[in-house]
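[1] Sequence first, predicted model second:
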Amino acid sequence: MSAVLLSSWSSANAQGASPLLVRHLLPVEAAMKAASAAIAQCKAGGFEVAVAILDRDGTMRLLAASPAVIPISVEIAQRKARASVMFQTSSAEFGARVHANPVFAASMQSVDPRLSGGTGALPISARGEFLGAIGVSGAAQGAQDEDCARAGLAAISETLR
């Protein structure tokens, strides 16, 4: 494997291309705008929610919550977003996979018990590059959490183009 990596590096370097990778991050201002829009959408529906935005590695970029959110919603929003990041899909799709396959569910519980398959987290991508995920928790149903996450993404759609 070392020879393959060295060979790849050598050919890229010989062609004058940088061997370094460029990694894009969602700007904190965009994360704040997305979280604010998600909270506002849920607040309009009468729900106090938490919003977690993670980068592509699962590192927290932003955690925000409505003033009257219950503490468990803060934790669940993070777990939903983490599942979305780890599988680069919605937390609902991850949850469907968990429910359909008990062996997969057991392995995921042992690998990372911080994952939640509850509906409410969506991946964040820009120009075909996966950037992370937004997770929402606190509405009466997961579909409402996901609607709020979608509103957050809509608020930053120009940034993601």
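    Received, thanks. Residues are numbered from 1 along each chain as shown.
[2] Please count neighbours and contacts with C-alpha atoms only from this point.
    Fine.
[3] What count of nearby residues applies to residue 76?
    Residues lying near residue 76 (other CA atoms under 10 Å) number 24.
[4] Report all helices and strands that the helix or strand where it lies contacts.
    For residue 76, the host element (DSSP states H and E) is helix 71-87. With contacts taken as 3 or more CA pairs under 8 Å, 6 or more residues apart in numbering; DSSP states H and E, helix 71-87 sits against strand 50-55, helix 91-100, strand 121-126, strand 129-137.
[5] Okay, buried residues for that helix please.
    Across helix 71-87, burial judged by 16 or more other CA atoms under 10 Å covers 73-86.
[6] here's the one I want to compare it with:
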Amino acid sequence: MLSVITCPERSAADLSGLLSDLVPGAVSGLIRDVFVLEPEHGDPEMAALCEDAGALVVSGGLAVAVRQARSDLILLASSGLRLDAFALDRLGRDLTALGTPGLARGLALTGPAVLGFWSPGPPLGLVTPRARLLGLPPGCSLAAALRQSSRGAPKLRIAG
């Protein structure tokens, strides 16, 4: 089971696609809980969207959300991450196959290759043990944690 932590990068509209993509994962039992980091400015539209989706809005930053998560595996997700039913199923199978020892470095979720290059696109998400995130510096943003923690992690292309 996964706890998902995300942050609206621009507006509530960016977040709505990700939250709706996570619903089948919650129904299947892959996703246990979802946390949305509160932006600096309060956004009533975002709060209503999170409430409708069953996501909890967390103030205080990434470290607070990591401590509140109920699962030992955390999915850091940019609001641009899209997980259709096929990607959720593949993610669930890969997590089962890797097991806890195989996830020590995490599993980076990437999009399609950039401009046709062979390397995958930048990480859109990262599944990692909670213990790896507890060592992040205070005030670390979700985007910085995603970049930093996904270095050296095996990659799973989930889109494109």
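    The structure has been received and is ready for your questions. Quick caveat, the model's predicted, so the values are computed rather than measured.
[7] Can you pull the TM-score for these?
    For these two chains in superposition, a TM-score of 0.31 is obtained (TM-score structural alignment, normalised by the length of structure 2); 76 aligned residues with a CA RMSD of 4.3 Å.
[8] related to what we said a few turns ago, the helices and strands packed on helix 71-87 of structure 1: which one's closest to residue 109 of structure 1?
    Of all the helices and strands packed on helix 71-87 of structure 1, it is helix 91-100 that lies closest to residue 109 of structure 1, at 9.8 Å by CA to CA.
[9] now the angle from that closest one to strand 121-126?
    130 degrees (axes from the mean of the first three to the mean of the last three CA atoms, to 10 degrees).
[10] Please find the angle between the direction vectors of helix 91-100 of structure 1 and helix 71-87.
    If you take the same axes, to 10 degrees, helix 91-100 of structure 1 sits at 80 degrees to helix 71-87.
[11] so helix 91-100 of structure 1 versus strand 129-137, what angle?
    Put simply, helix 91-100 of structure 1 runs at 80 degrees to strand 129-137, going by the same axes, to 10 degrees.
[12] Check which residues of helix 91-100 of structure 1 are buried.
    Neighbour counts over helix 91-100 of structure 1 (16+ other CA under 10 Å) mark 91-95, 98 as buried.
[13] following it, which helix or strand comes up?
    Using DSSP H and E, the next helix or strand after helix 91-100 of structure 1 towards the C-terminus is helix 102-111.
[14] and that following helix, what does it pack onto?
    On a contact count with 3+ CA pairs under 8 Å, 6+ apart, helix 102-111 of structure 1 meets helix 91-100.
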